[in-house]
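S.K.: what follows is a predicted protein model with its sequence.
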Amino acid sequence: MDEITTYEIIRQTIMAVLIGSGPVLIVALGVGLVIAFFQALTQIQEMTLTFVPKIAAIFLTLAISLPFVFSTLVRLSDRVFDLIVSGGV
């Protein structure tokens, strides 16, 4: 296995992690911003107001995007296992 193949596997792994975690992170950011604006407008500084909606949105997004994340990881593992079988690793 040469350096180019190693770098390509690392790049694909990092991209799979970013693509897989992207939907959850984007929803968490959006919900956090909406809650922050709501707290700034209403002067309500309740701690549970920040955590409960964000956790609920994250779990809902994770449940919806789980097939997408699974297919991304399956594609990556198929590529790596194909390299192992072909003797490239």
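M.R.: Now that the structure is in, tell me what you want to look at.
S.K.: every contact and neighbour count from this point should use C-alpha atoms.
M.R.: Noted.
S.K.: now do the helices in the chain.
M.R.: Ranges of helices in the chain, per DSSP state H, are 3-42, 47-86.
S.K.: quick check: closest non-adjacent residue to residue 69.
M.R.: Leaving aside its sequence neighbours, residue 69 sits nearest to residue 20 (C-alpha to C-alpha, 6 or more residues apart in numbering; 4.8 Å).
S.K.: before we go on, here's another structure to hold up against the first:
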Amino acid sequence: MKLFVDCKKAGHLCDKVQYKDASLFEKLSVVVHNMVCKHCSDYSERNLRLTKLINDPKCKKMPEDCKKRIQQELDRELAKDQNK
């Protein structure tokens, strides 16, 4: 595996790092890439902020009954489209 990776690979590795699924070498590859690539560095920062927001205990999650109602409405609309 190469230490210097392209942006596409760096984005994938960044996601693995966020989900704690990256090896030490992959983490190092992301750090090295982000040192030279502003776009990927910005992506990594946004990804980290999003992860922190989602894991924040103050983050309100949608109740299960709302999820079921939305799913039923989506299914109903999809069925209408298929019958056309």
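M.R.: Received the coordinates, thanks. Note that the coordinates shown come from a computational prediction; the quantities given were computed from them, not determined experimentally.
S.K.: please work out the TM-score for the two chains.
M.R.: After superposition, the two chains reach a TM-score (TM-score structural alignment, normalised by the length of structure 2) of 0.27; 30 aligned residues with a C-alpha RMSD of 2.6 Å.
S.K.: would a markdown table of the helices of structure 1 with mean neighbour count be doable?
M.R.: Output for those, formatted as a markdown table (neighbours: other C-alpha atoms under 10 Å):
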| stretch | mean neighbour count |
| --- | --- |
| helix 3-42 | 14 |
| helix 47-86 | 14 |
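S.K.: relative to residue 72 of structure 1, how far out is residue 10 of structure 1?
M.R.: Going from residue 10 of structure 1 to residue 72 of structure 1 by C-alpha to C-alpha, to the nearest Å gives 15 Å.
S.K.: can you check residue 32 of structure 1 too?
M.R.: For residue 32 of structure 1 relative to residue 72 of structure 1 (C-alpha to C-alpha), the value is 26 Å.
S.K.: against which helices or strands is the helix or strand harbouring residue 29 of structure 2 packed?
M.R.: According to DSSP states H and E, residue 29 of structure 2 maps onto helix 24-36. When contacts are defined as 3 or more C-alpha pairs under 8 Å, 6 or more residues apart in numbering; DSSP states H and E, helix 24-36 of structure 2 sits against helix 7-18, helix 38-55.
S.K.: could you give the angle of the longest one to helix 24-36?
M.R.: Meaning helix 38-55 of structure 2. Helix 38-55 of structure 2 and helix 24-36 meet at an angle of 120 degrees, taking axes from the mean of the first three to the mean of the last three C-alpha atoms, to 10 degrees as the criterion.
S.K.: in helix 38-55 of structure 2, what's buried?
M.R.: Burial within helix 38-55 of structure 2, assessed by neighbour count using 16 or more other C-alpha atoms under 10 Å, is assigned to 40, 41, 43, 44, 47.
S.K.: run the angle between it and helix 7-18 for me.
M.R.: Per the same axes, to 10 degrees, the angle that helix 38-55 of structure 2 makes with helix 7-18 is 30 degrees.
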